[in-house]
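K.L.:
Below are the sequence and a predicted model for it; my questions follow.
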Amino acid sequence: MNEDSLAERFEARRGHLRAVAYRMLGSLSEAEDAVQETWFRLSRTDVSDVGNLPGWLTTVTGRVCLDMLRTRRSRREELGDERLPDPILTHDPEHEILVADQVGIALMVVMEALAPAERLAFVLHDMFAVPFDEIAPIIDRTPAATRQLASRARRRVRDSAPAPDPDPARQRQAVEAFLAAAREGDLEALVSLLDPDVVLRVDVGAGGPLQVVRGARNVAGRAMMFREIAKTIETVVVNGAIGAVDATGGSPRSLMALTVVDGRIVTMDIIADPGRLRDLGL
C-alpha cells in the first residue's frame, strides 16, 4: 500500500479516532496528540497483512491513550493537579462527531475517576463496540478479565453519572428558570430548581484543586453571590446538553455544563480558567 493511499484511509478515520481519544482523555488537545501519534505508528508499520485497518487504528489509538492516561495519573497524584474535562460547544461542525451520542461532562467526570485500564475497556467496548478479545491484548489481560473491568466501570458510571433528560426543551426550561431566579435573587426558587444532592464543581485553573459544593441550599447560596453576573449569562449547547456561558464584556469568563434530570439540575460543572477558555476557542 503506497503512502498516499494509506494517508487517505487514515484521514477517512480521523474523526472516529478523535472521538475515541476524546472519550479516553477528556482533553481536545491531548486527543489530537493521540491521533497524531497513531498516524506516526501507522506510517512506520507494514500493515499490508492487516485485514481490518479501521479496527487496527482504533486499538492503536486506545493503546496510545492508555499510556497517556497512566502518565497523567502519576503526574496528578504527584502534583495534585485536578481539572474538569474539556467541554465542546456543538455549534462547531468540526466537533459534532465527538458528542454525537451526548457524552456529557458529568459522565466524563465520572470516567476521570476510573483506572486507566477500566476506562479503556469501558470506552472501547461500551461506546465503540470493540470486542473484548481485541481489547484484552492492549491491557495485558484475558478477555474474561477485560469483560470484568468493563462491567465494573459500567456499574460505577451507572451509579455515579446521572442520565440527563433527553428532551432539550425541558433541559432549556430548567436552565433558563434557574438563571432567571439567580437574576432576581430568589433563593427559594433556586433551591426548588436544584436536586437536593446537586453537585457544583468549579475549575478556576492555576493548578489548584476543583472547588466542590454539594447540596441544593449551598449551591443556591453560591448562585445568589453572582446575581449581577447572571444577568449576562446566555444558554449554549455543551456536549449535547443545555449549558451556559458568561461573556461579560464580549469575552468568555466562564462556561457551565449542566445536567438536568426530571426538571431539576443535578450537576453543574464550571470552567472559569481564562487560559483554558482561550485554548477552547470560545
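P.N.:
Thanks, I have the structure now.
K.L.:
contacts, neighbours, all on C-alpha from now
P.N.:
Fine.
K.L.:
tell me which residues in the helix or strand where residue 170 lies are buried?
P.N.:
Applying DSSP states H and E as the criterion places residue 170 in helix 168-184. Neighbour counts using 16 or more other Cα atoms under 10 Å place 170-172, 174-176, 178-184 of helix 168-184 among the buried residues.
K.L.:
Pick the one among these closest to residue 18.
P.N.:
Closest approach to residue 18 among the buried residues of helix 168-184 (Cα to Cα): residue 171, at 27.5 Å.
K.L.:
Included below, for side-by-side comparison, is a second structure:
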Amino acid sequence: MKLPFNVDLKNKVAVVTGGSGILCGAMAEALAACGAKVAILALGQEGCDAKADQIKAAGGTAIGINTNVLDKESIKRAHEIILKEFGPCDILINGAGGNHPKGTTTNEYLLPEDLDNEELTTFFDLDPEGVKFVFDLNFLGTLLPSQEFAKDMINKEGATIINISSMNAYTPLTKIPAYSGAKAAVTNFTQWLAVHMSKVGIRVNAIAPGFFVTAQNEKLLFNEDGTPTARSQKILNSTPMGRYGEAHELIGTLLYLVNNDASGFVNGVCIPVDGAFSAYSGV
C-alpha cells in the first residue's frame, strides 16, 4: 500500500475489528505497512485469513481471528491469542458495524396512504429486534472490545483507540433511523471514553467517513449495469466533491490519529472524511 506519509509503528500491536471489510481492511493494511503487528478481528475465519494473508504477502505481520464483537468470551479468546502471538495491544480500531433491513423504512417520507399499504415498512413497522441488533452491533460492538483491549493500554505510551463513526451521526440519512442513531451513540461514546481514560494515558478519537462504496451498500448505490441508483445520485448531488470516497483516503486521518507525535493532544474528537458533505446546505 502506498502511504500518504510514513509513521513508525514498529513493535506496536494493532487490533482492527471489522478488519476483513473494505474500509477497515485498508486501515489494517496501512498499519501493517507502518510496521505494526496487526490482528484482524471479524466474523468468519476465511475473510480474516484472506486479509491477513494479503498483509503478509506485502511483507507485513498479521493474524486473522474469527471474532464476534457482541460476545465477551469471543473477544476474550481473541485477546488471549493476540497476547500469545504478538503481545499487548497498543492501537485499537473499532470498525465492526452495520445496518439491518428490519431497522430500515421503505420510503423516505411517511404519507397518509402508506398506513394501509402492507407491502411497505413504515416507521410504525420497524422491528424492535432489528433496531436492537443495529444498536448492539455498532455501539456494544465498540464498547465491548474497548473494555477488553484497553486493559493492555493503561499508562502505555502512544496507546490509542479509534472508533469508526459515520456522517449519519451528524446528519441522519432517511430510511435508516437505527443506523444513524447507533452511530450517533458511537460518536458520543468516543467523547465520553476520551474523558474517562484521560488520566491513564489512552487517547480516544473517531473517524466519520462520508460516502464510500462497500460490500454492504454497493447494491443500494448501483444498478446491475453499474449506473447509479436514484438514492446514489442524491448522495452525489449532496457531496460537493461529486464522488464517493476511496478507502485509501481514510488512511491519512488514521495515521495522524495513531501518531502520538503528531496528535498527542488530540483527544475526544470525531474527524469527518466526507468530501464536504457535512458542510453543504443543499443550496
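P.N.:
Perfect, I can see it now. Keep in mind the model is a prediction, meaning the values are calculated, not measured.
K.L.:
TM-score for these two?
P.N.:
After superposition, the two chains reach a TM-score of 0.22 (TM-score structural alignment, normalised by the length of structure 1), with 107 aligned residues with a Cα RMSD of 6.4 Å.
K.L.:
one step back: closest one of the buried residues of helix 168-184 of structure 1 to residue 241 of structure 1?
P.N.:
Using Cα to Cα, the buried residues of helix 168-184 of structure 1 come closest to residue 241 of structure 1 at residue 171, 7.5 Å.
K.L.:
ok, that closest one touching residue 257?
P.N.:
No - with contact defined as Cα atoms under 8 Å, residue 171 of structure 1 does not count as touching residue 257 (11.5 Å).
K.L.:
shared neighbours of these two, anything?
P.N.:
Taking Cα atoms under 8 Å, 6 or more residues apart in numbering as the contact rule, residue 171 of structure 1 and residue 257 both touch 241-242.
K.L.:
quick revisit: specify which member of the buried residues of helix 168-184 of structure 1 is nearest to residue 122 of structure 1.
P.N.:
residue 171 (27.1 Å).
K.L.:
Distance of the closest one relative to residue 254 of structure 1?
P.N.:
As judged by Cα to Cα, to the nearest Å, residue 171 of structure 1 and residue 254 of structure 1 stand 20 Å apart.
K.L.:
do the same with residue 146 of structure 1
P.N.:
39 Å.
K.L.:
So for these two, which residue has more residues nearby?
P.N.:
Comparing residue 146 of structure 1 with residue 254 by other Cα atoms under 10 Å, the one with more neighbours is residue 146, at 27 against 22.
K.L.:
The more buried one: what's it in contact with?
P.N.:
Per Cα under 8 Å, 6+ apart, neighbours of residue 146 of structure 1: 121, 132, 135-136.
K.L.:
What of residue 234 of structure 1?
P.N.:
Residue 234 of structure 1 sits in contact with 244-246, where contact means Cα under 8 Å, 6+ apart.
K.L.:
Repeat that for residue 17 of structure 1.
P.N.:
35, 57-58, 61.
K.L.:
Tell me, how many residues neighbour residue 201 of structure 1?
P.N.:
Neighbours of residue 201 of structure 1 (other Cα under 10 Å): 22.
K.L.:
how near is it to residue 109 of structure 1?
P.N.:
10 Å.
K.L.:
follow-up on the earlier one: so can I have TSV of the contacts of residue 146 of structure 1 showing distance to residue 277 of structure 1 and secondary structure?
P.N.:
Formatted as TSV, these follow (distance: Cα to Cα, whole Å; DSSP: H, G, I helix; E, B strand; the rest coil):
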residue	distance to residue 277 of structure 1	secondary structure
121	31	helix
132	37	helix
135	35	helix
136	37	helix
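K.L.:
Check those against residue 220 of structure 1 and report the nearest one.
P.N.:
Nearest member of the contacts of residue 146 of structure 1 to residue 220 of structure 1, counting by Cα to Cα, is residue 121, at 37.7 Å.
K.L.:
Quick check, the closest one in contact with residue 135.
P.N.:
Yes - using Cα under 8 Å, residue 121 of structure 1 is in contact with residue 135, at 6.7 Å.
K.L.:
of these two, who's got more company?
P.N.:
Ranked by neighbour count (other Cα under 10 Å), residue 121 of structure 1 and residue 135 place residue 121 first, with 29 against 25.
K.L.:
Please name the nearest non-neighbouring residue to the more buried one.
P.N.:
Taking Cα to Cα, 6 or more residues apart in numbering, and ignoring the residues beside it in sequence, residue 121 of structure 1 has residue 150 as its nearest neighbour in space, at 5.0 Å.
K.L.:
Give the PyMOL command for selecting the buried subset of the contacts of residue 234 of structure 1.
P.N.:
Of the contacts of residue 234 of structure 1, the buried ones go into a single PyMOL selection, burial set by 16+ other Cα under 10 Å:
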select buried, resi 244+245+246
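K.L.:
Serialize the contacts of residue 234 of structure 1 to a markdown table and add fields for distance to residue 261 of structure 1 and secondary structure.
P.N.:
Shown next, in a markdown table, are those (distance: Cα to Cα, whole Å; three-state DSSP):
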| residue | distance to residue 261 of structure 1 | secondary structure |
| --- | --- | --- |
| 244 | 17 | strand |
| 245 | 20 | strand |
| 246 | 23 | strand |
